[in-house]
Structures are given as structure tokens and as C-alpha cells.
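Student: this is a predicted model, with the sequence first.
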Amino acid sequence: MPFTPTGYLPYDFANRRHIGPSPSEMADMFTAVGVKDLDDLIDQTVPENIRQAEPLDWGRARSEREALHQMRVTAAKNKVLRSLLGQGYHGTVTPPVIQRNILENPAWYTAYTPYQPEISQGRLEALLNFQTMVSDLTGLEIANASLLDEATACAEAMVMGHRVAKSKAKGFFVDENSHPQNIAVMKTRAAPLGIEIIVGDPEADLVPEDVFGAIFQYPGTYGYVRDFTDQIAALHAVKAVGIVSADPLALTVLKEPGAMGADIAVGSTQRFGVPVGMGGPHAAYLATADRHKRAMPGRIVGVSVDARGNKAYRLSLQTREQHIRREKATSNVCTAQALLAVMASFYAVFHGPEGLKAIAQRIHRKTVRMAKGLEAAGFEVTPKHFFDTITVNVGPLQKTVMKSAVEEGINLRPVGDDRIGITLDEATRPGTVESIWRAFGIARKDDDFTPEYRLPDAILRTSDYLTHPVFHMNRAETEMMRYMRRLADRDLALDRAMIPLGSCTMKLNAAAEMMPVSWREFSMIHPMAPADQTEGYTILIEDLKDKLCLITGYDAMSMQPNSGAQGEYAGLLTIAAYHRSRGQERNICLIPISAHGTNPASAHMAGMDVVVVNSAENGDIDVADFRAKAEAAGDKLAACMITYPSTHGVFEETVREVCDITHEFGGQVYIDGANLNAMVGLSKLGEIGGDVSHLNLHKTFAIPHGGGGPGMGPIGVKAHLEPHLPGNGLIGEEGAVSSAPNGSGSILPISWAYVLMMGGAGLTQATRVAILNANYIAARLKGAYEVLFTGHAGRVAHECILDTRPFAESAGITVEDIAKRLMDSGFHAPTMSWPVAGTLMIEPTESETKAELDRFCDAMLSIRAEIRDIEEGRMDAENNPLKNAPHTVEDLVGDWDRPYSREQGCFPAGSFRVDKYWSPVNRVDNVYGDRHLICTCPPLTDYVDTTE
């Protein structure tokens, strides 16, 4: 009998990859939810007036083999040359043990941001190693756990400097030798904040009295190596701050910023084993003097203790996440580059201080030999002192030499009309130097290996760095592999269990989608490579843009924002630029009280004044209040920012009305795309009234979270906003928000493969099943927990909010107690206390099977039963499984003086017996951690205790 597919789509492997429940499981779920089928559920959930008229369709979905073949064909259109273009991007060698065990390991790339520290101890230790590495190399006391890229780190440092400087000046001095993209992004950030950027020569043009701070590039983009001690001292004399943007590899041989008196140091750790990848993702760093630690943007990993007094890591000073401050924020940083910071930290562990210094010395010696060969042939080489970059005066021969270099397989950087820039790196071989010489018409061998240095003694580093034992461990691959495995085993990532985080969409990151990231045709392309060498990337990016436009109903896309918060900021800047182009000064942004915390922070950064809109009793936007505030704003209304479906997990039926009111008063509608995974194939943001939205590719479109980054937040816009999208900072265009024009280009193949393999129908089915899974959990937990917000038919969208506030009064149990108890069952907790304090927001995603959903529900029902035992006096109110959670192996084997059994404590419902996940530490003491702030690796005795 011929096979006849059943259900909405054929039951094939393409859909089984991303869609968890089988057709038969869905049938059981329909019964539990109380609907006939998926169509019935969607009709009850998604308002008819926002449904799209036509289904998504861009042809047949690709099979896995077909998609990988297409990716191979596309990748082959990229030409991988040795790009010695510099400008902050370098060739590097990723140790295979790091590539295989970190970059390509789902235990690391599927983890979530370590907000639940007990089950994040592995990546927290790796990030603490990163902070220690940065602090040591820069000579400053404290570092954060990474920022998005060097240019945005420079901008964050500028704003931080404005905050901490005692000088009242409005100007900010930027070294003219800074990388062009750094200058461009700082100009973008400065304009809405009223900061005047002054670009010039630090030795001739810096007037300390005119500025609140200054930033210096070290080494400069054209190779200059200067000691900025005197300039920083002059700044301090007038209570201004000094910032150094430093190459961390150069800091192994050059005087560190701290020794120059710098207040802040920033830079990129890309050349620490992270492929250049068309511009990202790469982990930037920011380090500062201890006195400024409470003004730092980003996350800081610190050392605390757990309930037994054992050492435990956690995120310290979490108000550093400035989005918590909403409209009072000075930064909207909520994304780091955790996975890439982990790679960079392991690169430092792998090589140790001696190895890093040896790499830096080799690069410098090769650069000296190259320069000597050019000088011997009569070429003028500048500067006199350099680390890895020189410029060569070639007069009218610039294009000829560059063309010859390409024929040798090398890209060189044009500087002006008559010079060429060359930056060597770790991957440079003697043959590379000989090829460069041939491009200049020089025939000679690179056989002069007599060490020679062109760095003045006064600027050489004299202090020690990376002295902690972790950077001196036995670096045999066996030991490295085991250290990585030990840390991975301390974490709970998506490869172990469902991570049901509301608004975070921890869905499958399929292996076939991840594989191309490591291909050299994608990973080894410099973002400034000539267009004829990046045809594969162009095809991929343009096709992905087209599909995203079709999905959202927008007319154009910018792929530049490299996080969701960065997308918010870019979208609002686009709106502001549009209003200015029409001669209008609009500065008021209406934002519902339920909005993402980054929304008001982004509006503030874009120079807008936030007006908060109230919520109705059911959690929806109070339309009457919205209209009243829009009328009050009048011709000053710039925008509104709304999230759809709402942050409460509901499709609000008044969304078109809200958009119409905004347009009526001349404003633009920004729809936060964080919840787009509940809309794909069902409704289009650009058709319900949106003018601009950011899309979280690291959520809806399968890019993994990586333990808190990478992320991608491209923005879609209607046609009238397209002329105001961000410019390319690499070539100095205005409006740049990130270092590279396509953000973190090397991870875009993930989303492209996802949409190719799912097809329009598959993506629509994923949306429908995400809504089914959320409603199934709500149905199973009904009666045990109250679902706070639902639509008119009692349905939730892709997530639901459980009200756990009554348990604080009835049993003394908080939402945190429930979150920690879920760890005993082997689950990461849902989102806690957001958007409503004391609640849990659950988003199961379409990737989870019914068995995993049931395991989670069993755990939640068991927790409710334990709460009931406390409420009814059968269990002690203080000494109970919830208050003592999470339970560790040490609890299991140690003395037991608790009024419940070891089995109940350690093996609750939902937990596996054989494959039980054990939290490596008991509950972490947050108060102790903030009162005893330690943000670098602890001493040797503690380290030994931890790794035994």
C-alpha cells in the first residue's frame, strides 16, 4: 500500500529535526489542550485580523544533504586568500582541541546565560579565566566577561568615561590612528548623547581641558606604537579619563595600559584563536581600575560561596546589566560574546604566558624581516617603531602592487592613494613574506632568521602576567581535553535537557546548520576582503535577507546589529534619522510598562525621552492611556516600542489600533521581534503596522546562545526607512553600530541553512507547534498553578506565565526556591520574576518532544505537591527540599539530618536515575559574593580544590 502522509506536513526527517512532537503525540496533546487539531488551536490563539493572507513559500524545503551541498557550492564562491588587511582583524590558528571541544561542542554552544549559577559553574570558571587574562594583560584590576566587538567596546568605554570623569567638558578626543570602524561607532553613539567627538593626533591636537576623556589606539591602525603615559597624566591633571584600545597579543611584549595610568582599556580578543569569520563573532573586552567597577557595562563573573561554604562562581553586581535601569540606563548591554570569550580564555590556557609571548615575538620578527626586505629594495617603510603593521610608500604603483599581491594569494590594505598597509599575524609563514616581496617586485628568500626588534626599550613590558596556575597547567592535549570536559560536565545545557526560558527561545541548533561555521571558506574571510572574493557570502546574505523580508513583511534588512539590544538601538537610530531627514525634531518614545528592559535603555541611548504606557488589568496595553500620551506628545512623538506577541505571552487584539494611533501622530512603530517565533508563517510584523523590528536570529532562526552570546539582531524596515539604515564603519560611513557591516557574518550560515531546510511550510509548522507546546504545558499544570495571562479564548501564545507569588505567603516558598528545586530534576529554570516579579515565564519551543514536556510537568507538579505539604504542615517550613535545593552528591553521601529522605531530596519526579544531572555546588550565596567581590581567578589552594 503506498505511503500517504498525514497531518499538516509530511512526517519527514526535515521537520522531525526541529519539530519535537510526532503526529501521534500531537493527537494526545490536542486532547489534553481541548482542541480538535492545530488549525483549531491557532484559530483560538491568533486574532484573525493579524493573520497573513498568503502562506510562506520559497519552493521545496531542502533535505539535509541537499542543504549541505548548496552550502558547499555557495562557500566555494568565496576565495580564501591570506588577508593581511589588519584594521583589528587578524589571521589566527585555532588549536584543534579548542575547535572540537569548545566551538563545535553543543555542551558549550547550547548553554544559556549563566543567570542560574549553580548549573553554570563550568562556563563561569572559563569566563573567570577570561577576566583574569584580560586584567593581567591590561594591567588593570577588573575586567568584564566580554562585550560585542572592539568598536562597540570603544563606544561603551567612551560613555563609561563620561560617567566617571570629574571633568565637565563635553568633548571626547579620539586618536586619529584608531581603526576607522572604532571612530565610526563612537561617532554614532556620541551624537544622541550630546558628546562632541574630536579626532586628531594625540601628540599635537589633544587639549586636555577641552575633553572629559580620550581614547588611544595601541598599536595604531597604521602601525604606530606610542607610549601614552604623558597624555594620560595630562588628562588626569584636569580630572579627565584616559582610555586605551589595545591589542591583547601585543600586550605580551608592550607596556600595558595600566602602567601608562589608563583608567579603562578595551580591545578585541579575536586573534586568541577565534576565526576572523567575515567580522565576527569575536569577544571584545573592557577592563578598568577597581575604583570604576560599579560603572562598568556588561557582566562580571565573581567568586562567592555556596550553602556549605564551598567556593562557587556567579555573576556579580548584576545591576551592571544596565537594561535593568530602564530609561535611566546609560547602556543597553545585555549580550556578551561568552562562547568566543571561552575560546579566547582556553587559547591563553593552551599557550600560557610563554607561548603567547613567543607568538607575539615571532610575528614581530617576521614583520621586521619583511620591512628590511622592502627597505633594501628602496621602499619607504613607516613607522619607525611597530609591532605587526607597517605602511609602505609605493607612489603611483599602489594598484599594481595590490593586484600582484592578489595573484600571489594575498590581500593588502590600500592607505590613501600612494601607500599600502601590511599586517602580519600568527598564521604568517616564511613563504607569505616571500610572496609579499614578489608583489613588490623583490626576489629574495626569507632566510635571515637573526632576531631583530624595532620596539624601543622604554615601551617593552617589564611586568609579569598570567601568573595564575590555570595558565601554567600541563598543556598536553590529554589534560586540556579533560579540563574542558570537566568544566562542560558542571553545566546544564540544551544537550542535556529542555531550557524552558520565556522570551529566550532555547530551541534546537541542528548539527547540519552548525557545521558550515567551521568551513574555511566561511571562517577565514576578512570583512574587508574585495567583493570578488566574497561572492558566496553575498549570495548567502542577500538570499537570507530576502527570506527574512518575506517572513516579516518588511522591505529591507540590515544584518549589522550583532545582538538583539544592538538591533533595538539601530532601529531607533534609523527612526531618528528619518525624522531628521524630514526636518522634524521628535524625541518622545512611548513604551508599555511591560516592555523588555532593554527597550527604554535603547531609547535613551538613541537620544529619546521615554514615556511609560500603563497596562490594562489583563496585561494588555492600556489603549486609552496610550492614546492620551500620544496626544500629549503631539508633534514630538518619535516612536512607540511594543513587543508582539506581548511580553505576557498573549496575542493582543488591539495591536493594529496601537500602531494606527502612533502613525496618526506622526510617530514610527518599533515592534520588538523577540517573540517572532510565535508569528512566523502566521502573521507579518510589517503588515500589522510595524515600521521597523529587530529579529533575534539567536532565538527564532536557530543560532545558538553560546552561554550568553553570540547573538544577531538584524533589523527589518519599511521602504521609507531604508535610506537611514546603518552605514559601513570599516570604510568610515556614518551610522555604524557595530564593527563589521554584516555583524557576526560567520554565523549567518546557520540561519540560512535553517530556513532552507525548513522551507516556508516547515517554519509555519514550527510556529504552530511552539504554540501547541506552550498550551500543553499550561493545560497540564492547570489547577496546580495559575496562568496569569491568556487570550480571549483562554489560550497562550508561545509562552505562559505561572503565578508563584501566593506560595510565598502560604508556605514561605519563593520563585527562586522553585527554580533551584527544578535543578534537582535536571532542568534549567524558566525565566524568573519577569515581566512580573515572583512569577515563572515558561517557553518550551517547538523542538521539545512530548516526553520532555511531560518530564518537566511532572517535576513542576511534584514541586507543587511539596509546597502543599508545607502549607498543610506535613513538611517543615524551613528545612525542606525546596529551601535546600539544589542537592549535590555531597548531600547524598554526607551526614543526613533532614526531615525528608535522601531519595526525595536527590531524585525528585522528572529526574533520571542513571543519567542524573548533579549540580556541582549547593545554592550560591549572592549577598556574600557582592560583599566580597573577587573577579579574577582565586588562589592556587582554591584552584586545586576545584579541579580535583
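Tutor: On my side now, so go ahead. Numbers count the residues shown, from 1 in each chain.

Student: use CA for all of it now, contacts and neighbours both
Tutor: Noted.

Student: the host helix or strand of Val927: which residues count as buried?
Tutor: Following DSSP states H and E, one finds Val927 within helix 926-931. Buried residues in helix 926-931, defined by neighbour count with 16 or more other CA atoms under 10 Å: 926, 929-930.

Student: this is the comparison structure:
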Amino acid sequence: MAFEFTDYQPYDFANRRHIGPSPEEMADMLDVVGAESLDALIDETVPASIRQKCPLDWGPAMTERQALDRLRETADMNRNLVSLLGQGYHGTITPPVIQRNILENPAWYTAYTPYQPEISQGRLEALLNFQTMVCDLTGLDVANASLLDEATAGAEAMAMAQRISKSKKTSFFVDAQCHPQTIAVIRTRAEPLGWDVVVGDPFTDLEPANVFGAVLQYPGTDGDVRDFTPVIKALHGESAIAIMAADPLALALLKTPGEMGADIAYGSTQRFGVPMGYGGPHAAYMAVKDQYKRAIPGRLVGVSVDARGNRAYRLALQTREQHIRREKATSNICTAQVLLAVMASMYGVFHGPRGIRAIAQQVHQSTVRLAAGLERIGYEIETTTYFDTITVKVGAIQGAIVKSALDGGVNLRRVGQDRIAITLDERTRPWVIETVWRAFGGEFSFDEFESGYRLDDVHLRRSDYMTHPIFHMNRAESEMTRYIRRLADRDLALDRAMIPLGSCTMKLNATAEMLPITWPEFSELHPFAPADQAKGYRLLIDDLSDKLCQITGYDAISMQPNSGAQGEYAGLLTIRAYHAANDEGHRDVCLIPTSAHGTNPASAQMVGMKVVVVGAAENGDIDVADFRAKAEAHAGNLAACMITYPSTHGVFEETVREICEITHQHGGQVYLDGANLNALVGLARPGDIGADVSHLNLHKTFCIPHGGGGPGMGPIGVKSHLTPFLPGHPASGGDQGPVSAAPFGSPSILPISWSYCLMMGGAGLTQATKVAILNANYIAKRLEGAFGVLYKSPSGRVAHECIIDTRPLQQKAGVTVDDVAKRLIDSGFHAPTMSWPVAGTLMVEPTESETKAEIDRFCDAMLSIASEAKAIEDGKLDRENNPLKNAPHTVEDLVGEWNRPYSREEACFPPGSFRVGKYWSPVNRVDNVYGDRNLMCSCPPVEDYLEVAE
């Protein structure tokens, strides 16, 4: 039959990009689930009492081309000038081999947090390289695997100092030469905990007997390089903790914090190849003396062995995770900046110690030339000893000089009313320095001045660093590319298989959405550049905020929090400030149900709130009677409740409005955790349900990738009465203190979420939510009989995730939830969330992105595991020597002697696995106990590897 134009049917490219199952597959899945239609399933699942009345609508969905054109127009509104503004942010050169093969590579940016070490060996090695590099540069013993940003790392260092100090004082000293945003974030963190922050000159104003610790900036924000050895000695004499905020590039030339006696060092690794991105994301670092390694916040990569005795990496001391310690946690850190830490570590591998030193020398010598030219003109350089920053006294002509430089394409930093600070970096070229001289009234050629040093002998570094062979490999691009590829091949990321993690929403990060983040108009902007140079960012942030307000029912959004846990913290600070403004600052009780998200209690503790735990009913819902009783008992002091909706038990609770009403009746505010927003978008709005504030995990619901454990982005939405109490910032104003280093957190990844909203449209986002719920119910139904689903709604439905009960397997066959998780690796799957929120269970979330075929493959693997457990129960498989106990199986299991009572084929190719293109775990099961008993958190010497191999 001839083609007729009337046969044409439009194809919904937007929905098919992010929505895995085809319409035909959805029909088949609905048959299995037992629902007449997708809308009928939603009506059975989502309570009618919370359904939103108006659909999401901001115009038709855009095609990829249209969205990219809009992004290009927006990017072009930014003016990308040379920024010599410093304050912890520097121009840097990302080696193309790192940009293309890590930052732009889904094998790296779609990976999950390395809680399953067997399938995370590549990321873990890269992070171990990061830790080793940081230890070497700082001269300290142990480093963590990164923190959110330099300012929050400073706040964490203060909190750690308070924990480990033997001093009973409640004051903390901050060097006035710390970056302004760091001082502000430290103040924010200290105030709710009752710590007094004293800011001044550590050589004249510090009284060591009166503080539990002090932080010293090295070099100072205005450029000064000072030897803090006597200050640190005085602190130790009074049992106080010495912290140094140190620039890692400067440490290639300067005496280390460890050599000065510092207990803790922190800083930013942004200038190690990570673009400024208008403020983030960037990886902060923290390093400590060996005696404090068990108190360091964040994640720590350690070295252990696998079941064959081979070297294997893992996250060490995992019991410190906040999901486990809850209100007893000393920090709520749940996110690192893994992708950015990997980039920084590869920058170190790529350049090696000689290359890093050469870059540091180039930056310093350029600064010396700049200063010499300014001195020739007649200006006084206030900074006498410096690395990359000088401060110049200019008097009343400050504004004219800054404008002249701006006209030449260069941003300079004003200091007070009569000084200018200038910070150079590895991108600084001779024309930039010549432009600065012209702005100051001098007409020189760069070549007129000789290179030199302005560092005193006492400040120079004498020790070696980055001595491990990994930093001395052949850095030919061929070898570098292959090294990166080898590490990526050891990992299982979303580009290989579904990662069905409950509450973590591992969904598609579309390539078209990722493209703009490396455009220089977005990636190279300094966060403190003049506002008129960032008009594109402002338009993007405002429009995305408007869309998020429409989605959530809130009235305002703050983009500042740069992780979900940071969003929790910011939301509770907003509530706390609101109560204080109403003369009810005594309200400090926070009700948190056991079904709330795991970091909630730690966040409440950080803002000085007292956590009162509310129990769960037998069906998993919040126990309303218990909630009401505790709200009444604490009515005079009730500050807030923290709930997660749908709950972490995977159900839409019918009583959520009642919980909100009870809280408001007794003077509290409702914090609704946005971790599970993927089940709400387009169907229900937290602001309509009765919530006052929520954080939104853009790295979950709105397609920013997890990056192997970060970046995250956790903006908060609030109702209008809380708007005046959102986080402020020294660079942009506001009455409240900041929670992050940059005004908008990690804005360079916001184009991902914005383009997701543009390409999906309101209808597409709503459809995505519906399909996420369908996929979860389909899994629950397919596994019915083999596994129990722990919690369901009265209609027998689950939300976008479900809790699979594996405890009967242990009772009947001795098969633990760990065994199930490791056996899934043999089928080529990352395990679901283990033992949370219920010990011995798996919380599964397929998301809307997965096709029916991939979901069926996962179900086949799970059903096979149930069959193997039944075979153990029936005595057909040995209780201790079976495929589940020995999983995961590696290529080594295909060769050599085989004395197990099951075949190699059963071991290596269970149902769900691919014959061609199978993922092979690079190590057998990792010994966690060995790793914690023999803690090693930096790259072992090569001979150690040889010993293990023997």
C-alpha cells in the first residue's frame, strides 16, 4: 500500500528519551500488575486527598535541538572575562584527555557511591590516588575522599576540632585572612551549636588558652604567606587543635602544614583541572594526623584484600555513615565530590610532581613580574611574601583602576575602599599582566621583567611529594587514556546496567543535557564575577527556580545547598531563623519518624535541635497516635518535624496531611524531605500537602548524575513566610548566613536539570512519575511468591520503590542480604539499597528510565537467587560452599583448579547475565573486617602489591 501523509503519527521523542518502556511494553506490564490503565494504577496508588489540581504547564516540550539552542542563547548572555579575583577560585586548564574521558564519560559520571566495593575498584583506586596526593602535598598522614567545598570543609574541620580537642573551651579562632565565604560558613555552623567565633590576626589576637581550636589560611586571602609554626606550638600548649586552610598548588613550593605541626588541613582542589563553573562543583580535601583518622568526616577509601587474598579497595570505617548513626552522628555528610576528586587526582597523575611544581613556579614567577611592574609604576605592594596573590594600595583611584582593567577584559578584586587584590593562575598569559599594568597606568612588555622568587627561605618546601609510581607513569596521552579506561572497566555504572537503588533514583542522564556543562560560557565563570557578566546564569537559575516552584508548590527556591544533606541542614536553619524572628528561639525539638530519610537526625543535631523519634505502625506508616502524643508533649518547644514522602518504606501514606496539621497546631514547621520527589512530580506538590520547606535532590529527580558519589545538588523550596530566612552570602547579600562556599552552590551543573525540564515539559515530567510507579509495581508483582514486599498501601500498591524482604532466605538457608547483593554482580547488576530502612532487606527503585527488558533481566536474576536459596534449603547445594556464598565470581574462577560442588557455568553465567559483553567483577568478595583492622588509606608501595600477588 502506498504511503499516505495522513498515516503520519507524531513520535514523542521527549518521553522516549527518559521513559524506558514503550507504550506496548507498558500495556504488558499493566496486565501483569493488574491495572486497567496507567492512570488507573496511579489512582490506586496515590491518595486522592493529595493529588494536585492543575497540571504542570510551561509550554510544549522542546526537542533536543531546540533545548540546546536555548542553552546556547543563554550561555551567550554570560561574559566570560579573565577573572583575577582569587578567594579560592582560579582559572585552570583541564587536560583534554581528562575532560573527554572522565568529565564527559558516562562510565565515570553515571556511577553510584562505591558502597559495593567489588564493582567500584576503578573509582576507588582514583580516590586512593586523590588521598595519597593530598597527604603528600599537606605533609599529613590521612586524607578523606573529598568534601563538598572549601568553606564547608572549614566548618567540618571546626566541628572535628571540637570533638577531638581536650580543651573544654567553646570559642574557635578564625584567621581574618581566611576567605570571606569560609568565615561566613564557619559562623553559620558554629552559632546553633553555641560556639563563639573569634576573627582576627593569629599573631596578635589569638589567645590559645581561650579556644578549642583555630584555623589559619595559607596563603592568606590577600596573598600573605606566613609561617604558622609558633602559633601552632602555642595552640598545642593549651590542648587546642591547629587547622590550616591550604592551597594545594602553593604546597608544591611552600612548607607543608604537617611540617608546621598542624593537626588538620583542608582546602579546595578546584585548581587541579576542575573548571570554576561559577562556583562549583569542586572537590574539597581534608587531611589529618594519623591519631585523628577515626574522627575525620566524610568518606575514607582504604585497602583490604578479597577472598583470594588479592589487593582490593573499599570504603573504610563505613559504620560512621550517617544513615546508621542518625542523631548521634557528628556530621550529616552523605555526599562527596567524587567525580571532581577523580578529575583532580588524574590532574596529579597527568602532570606528576615535576609538572605540578612547574605550574606552581610559573604562577609564582608571573606574580613576581606583575608586582615588579606595579612597583616600577610607583605602587606599594602590601604583600611582601606571596605565592600567587598580591594586594596593592591604590587609594582613591581604586574604582578607576578596576574599571580600566574591566574595559580590557580583566576582573580585579576590590579590598576595602583603597586596595586591590590580584590573583594569578595557570591560565594567566602575558597579555593579561600587560592589561593589568595598563589599568594601573603603566605601559610595559612582559619580557621586560625577569622571573624571580618573593618567598623567604623559611617558607620553602624541602620535602618530596607524590613519590608513588602512579604519579610517575608515562604520561603519553596513549598511556593516560588507557589508564583511565582500565579503571572505568573495573566499575559497574549506569552506562552498563540498571542500578536499582531505592531512594537514590539512578535515572538516565541524557547526553544532550550533559553537553552544556563544559561550554566555557558556563564552566569558566568566577562565582564572584560582576552580576552583569552572569546574566545567562541568572536567567537559567530564575527560570529553573520558577519551574521547581510550580512543581513543588513552594514560593521561593535557594540554589545554594550543594548536596541533599546540605539542603536538609539549610532547611532546618531556615526554620530555626523563622522561630527566632518570632521570638520563639526556644523551639528546639524536632520530631523524626523512623521512616524518614537517614540523614535527617544528623541534620537536626547540626542545627542544635533535639531529636525525638516517632515510631512506625505495623504497615510502615508513621504512627499517628505516637506522633500526636509527642507533638503535644513538646508543644511548647516544638520546632519542626521531618518527614519523607512517600516514606522510605515505599508507600504513599494516607495520613500525611494530618501529620502536617498536628505539627502546625503545636507551633512547629514541616520539613518534607525531597529524596523521593521522583514519585510526586506532576501528581502532588509538597507545598499543597502542608509542608513548609523541602530540599530537592536535583542529582536524583532532575537528572544531575551521581558521579560515583557526587556531585550532588540539594536546593530548598520554602513557603512565603520562610523566604526571608533563606541562606545569604557575603558576595550577594542576605540576612542569613551561607551554608556553602558559592552563592548558588554548584551552578555549572544546573543546565542539566533546566534542559531536562525544557525537553520533557510538564506533561513529560508527569508521565515519568507515573512510569516510575508502574516499574516499581511491576517488579513487586514479578517477584511475588519468591520474595515478600514488606510494605504496601491499602490497595496493595507500592510507590516508586519497594522493599524486598530477603530475611526469610537467611532464616531458611543462611543466605544473607550481602550474599544476594554479591550474587547480583554475577548477573551484571548493582545491588539495590541494602539493609535500609529495614535491616536484612533490599530497597528497589527501577526509575522510569529502564526498559521492560532490563527490568525483566533484573527480575530473572532475583528469581534465580531465590531458586538457589531454595536449593540450599533443600540440601541440594552446600550451605557454606555455594554460588551465593562465593559470589561474586571473577575471570580467575574460569581457570585453574575447580573443587566447588557447582559448575563454573552456574557460577559465572547465572540468569540475567550476558554471554557476550558480560561484566566481570575485578575482585572476589572484599574482606571488610580485614580492611578496618589494617587501615591503610593511601597508595601502597609497589612491593606491597607484589607481596599480595605472591
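Tutor: Received the coordinates, thanks. Everything numeric here is computed off the predicted structure, so don't read it as measured data.

Student: which one among the buried residues of helix 926-931 of structure 1 gets closest to Trp58 of structure 1?
Tutor: Asn926 (50.3 Å; CA to CA).

Student: please name the nearest non-neighbouring residue to the equivalent of that closest one over in structure 2.
Tutor: Residue pairing (TM-score structural alignment): Asn926 of structure 1 is matched to Asn928 of structure 2. Leaving aside its sequence neighbours, Asn928 of structure 2 sits nearest to Ser304 (CA to CA, 6 or more residues apart in numbering; 7.0 Å).

Student: alignment lookup: Ile747 of structure 1 to structure 2.
Tutor: Per TM-score structural alignment, Ile747 of structure 1 is aligned with Ile749.

Student: tell me the SS of its match?
Tutor: Recorded secondary structure, Ile749 of structure 2: helix (DSSP: H, G, I helix; E, B strand; the rest coil).

Student: ok, now how distant is it from Met276 of structure 2?
Tutor: If you measure Ile749 of structure 2 against Met276 of structure 2 using CA to CA, to the nearest Å, the figure is 12 Å.

Student: now Glu259 of structure 2
Tutor: Glu259 of structure 2 is 30 Å from Met276 of structure 2, by CA to CA.

Student: give me the more crowded residue out of those two.
Tutor: Met276 (26 against 15; other CA atoms under 10 Å).

Student: how near is the residue nearest to that one when sequence neighbours are not counted to Ile359 of structure 2?
Tutor: Nearest non-adjacent residue to Met276 of structure 2, counting by CA to CA, 6+ apart: Glu524, 5.4 Å away. Plainly put, Glu524 of structure 2 is 19 Å away from Ile359 of structure 2 if you go by CA to CA.

Student: and the strands in the stretch 151-300 of structure 2?
Tutor: With strands called from DSSP state E, counting those that start in this stretch, the stretch 151-300 of structure 2 shows them at 171-175, 196-200, 213-218, 241-246, 264-268, 284-288.

Student: show me what the third one is packed up against.
Tutor: Yep, that's strand 213-218 of structure 2 we're talking about. helix 150-164, strand 171-175, strand 241-246 (3 or more CA pairs under 8 Å, 6 or more residues apart in numbering; DSSP states H and E).

Student: run the angle between the shortest one and strand 196-200 for me.
Tutor: Our comparison of strand 171-175 of structure 2 with strand 196-200, counting by axes from the mean of the first three to the mean of the last three CA atoms, to 10 degrees, yields an angle of 30 degrees.

Student: mind checking how far strand 171-175 of structure 2 is from the chain centre?
Tutor: 27 Å (CA atoms, centre = their mean, to the nearest Å).

Student: contacting residues for Ala287 of structure 1?
Tutor: By CA atoms under 8 Å, 6 or more residues apart in numbering, the residues touching Ala287 of structure 1 are 134-135, 138, 140-144, 264-266.

Student: among these, name the ones in helices.
Tutor: Among those, DSSP state H puts 134-135, 138 in helices.

Student: mind listing what the aligned residue in structure 1 for Thr319 of structure 2 touches?
Tutor: Residue pairing (TM-score structural alignment): Thr319 of structure 2 is matched to Thr319 of structure 1. Going by CA under 8 Å, 6+ apart, Thr319 of structure 1 touches Arg325.

Student: mind redoing it with 10 Å?
Tutor: 294-299, 325 (CA atoms under 10 Å, 6 or more residues apart in numbering).

Student: quick one: which of those hold up in structure 2? List them.
Tutor: Retained in structure 2 (both residues aligned by TM-score structural alignment, their matches' CA atoms under 10 Å) from the contacts of Thr319 of structure 1: Arg325.

Student: mind giving me the packing neighbours of the helix holding Val927 of structure 1?
Tutor: strand 300-305, strand 311-316 (3 or more CA pairs under 10 Å, 6 or more residues apart in numbering; DSSP states H and E).

Student: which residue is the nearest non-sequential neighbour of the residue nearest to the spatial centre of structure 1?
Tutor: In structure 1, the residue lying closest to the centroid (CA atoms, centre = their mean) is Gly709, at 3.1 Å. Leaving aside its sequence neighbours, Gly709 of structure 1 sits nearest to Gln337 (CA to CA, 6+ apart; 4.2 Å).

Student: I'd assumed Leu147 was in contact with the one you found.
Tutor: Yes. Judged on CA atoms under 10 Å, Gln337 of structure 1 makes contact with Leu147 at a distance of 6.1 Å.

Student: pick out whichever of the two has more residues nearby.
Tutor: Each of Gln337 of structure 1 and Leu147 has its neighbours counted (other CA under 10 Å); Leu147 has more, 30 against 27.

Student: surely that one and Gln131 touch.
Tutor: No. The pair Leu147 of structure 1 / Gln131 is not scored as a contact, 11.7 Å apart, by CA under 10 Å.

Student: give the intersection of the neighbour lists for the two.
Tutor: With CA under 10 Å, 6+ apart as the test, Leu147 of structure 1 and Gln131 both reach 285-286, 341.

Student: so which of these comes closest to Gly713 of structure 1?
Tutor: For these, the nearest to Gly713 of structure 1 is Ala341 (19.4 Å; CA to CA).

Student: and for the closest residue to the closest one other than its chain neighbours, the neighbour number?
Tutor: In space, and not counting its chain neighbours, Ala341 of structure 1 is closest to Ala283: 5.2 Å by CA to CA, 6+ apart. Residues lying near Ala283 of structure 1 (other CA under 10 Å) number 30.

Student: contacts only, for Glu209 of structure 1.
Tutor: Glu209 of structure 1 sits in contact with 167-169, 171, 234-235, 237-240, where contact means CA under 10 Å, 6+ apart.
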